[in-house]
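J.: only geometry, no sequence info:
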């Protein structure tokens, strides 16, 4: 359950950063509200997962999920083009996160 909480926290961080993009320097009110909501949820869930997952490991996974989520958002919805090498190295991040989870020591 704590890994699920960490993953959801990373997804909430994606929503937070995307909202920040649309807040246009905190001049647009609706994105500011979603930024605050997603940011609070992300921080709350992240801190909850820290009860069970070491800080360094949790932060690495959280940042990886957020980074890949933001890049996928840009690629799929904003028509930002990434090269094959960009996606290859993102795949390495996913493989690294998966490996950390699968082979963690207790």
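T.: Structure received. Worth saying up front: this structure is predicted, and the values here are computed from it rather than measured.
J.: make it CA atoms for all contacts and neighbour counts henceforth
T.: Will do.
J.: What segments of this structure are helices?
T.: For the chain, helices defined by DSSP state H occupy the ranges 2-22, 29-49, 55-77, 84-102.
J.: JSON lines for those, including mean neighbour count?
T.: Shown next, in JSON lines, are these (neighbours: other CA atoms under 10 Å):
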{"stretch": "helix 2-22", "mean neighbour count": "21"}
{"stretch": "helix 29-49", "mean neighbour count": "18"}
{"stretch": "helix 55-77", "mean neighbour count": "17"}
{"stretch": "helix 84-102", "mean neighbour count": "13"}
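J.: One more to weigh against that first structure:
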């Protein structure tokens, strides 16, 4: 259950990171509210997952999931350019996250 909670929290990290970028320095209400709610939920889920999982592994998985999803979303929406090299490095991050799960 802790791993599922950690993955959901990582997804929420991508949500709050994207919302933060769209909040335009907290001048836009809806993205700012999404940022706040997603941030609180993401951090709470991370904290709960850390009750049973090691801190280092939890944090690395959380950041990895959030970072990959944030970049993939930005590439899909055209906010960031996509390239084979970027995709390769994103796959490497995913491999590291999976490796941490398998090594646990």
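T.: Arrived safely. Source: prediction; values computed, not measured.
J.: where does the TM-score land?
T.: TM-score for the superposed chains, counting by TM-score structural alignment, normalised by the length of the second structure: 0.94, backed by 104 aligned residues with a CA RMSD of 1.0 Å.
J.: Leaving out sequence neighbours, find the closest residue to residue 67 of the second structure.
T.: residue 14 (6.6 Å; CA to CA, 6 or more residues apart in numbering).
J.: Enumerate every residue touching that neighbour.
T.: Taking CA atoms under 8 Å, 6 or more residues apart in numbering, we find residue 14 of the second structure in contact with 65, 66, 67, 69, 70.
J.: Tell me the one of those nearest residue 79 of the second structure?
T.: Using CA to CA, residue 70 comes nearest to residue 79 of the second structure of those, at 10.6 Å.
J.: residue contacts, the closest one?
T.: Neighbour list for residue 70 of the second structure: 14, 15, 17, 18 [criterion: CA under 8 Å, 6+ apart].
J.: Now with 7 Å, please.
T.: Neighbour list for residue 70 of the second structure: 14, 18 [criterion: CA atoms under 7 Å, 6 or more residues apart in numbering].
J.: now the residue nearest in space to the middle of the first structure: how far from residue 58 of the first structure?
T.: Nearest to the geometric centre of the first structure sits residue 66, at 1.8 Å (CA atoms, centre = their mean). Residue 66 of the first structure sits 12 Å away from residue 58 of the first structure, going by CA to CA, to the nearest Å.
J.: now do residue 30 of the first structure
T.: To residue 58 of the first structure, residue 30 of the first structure is 30 Å away according to CA to CA.
J.: same question, residue 101 of the first structure
T.: 10 Å.
J.: do the same with residue 48 of the first structure
T.: Relative to residue 58 of the first structure, and taking CA to CA, residue 48 of the first structure is found at 11 Å.
J.: Then residue 51 of the first structure?
T.: In terms of CA to CA, residue 51 of the first structure sits 10 Å off from residue 58 of the first structure.
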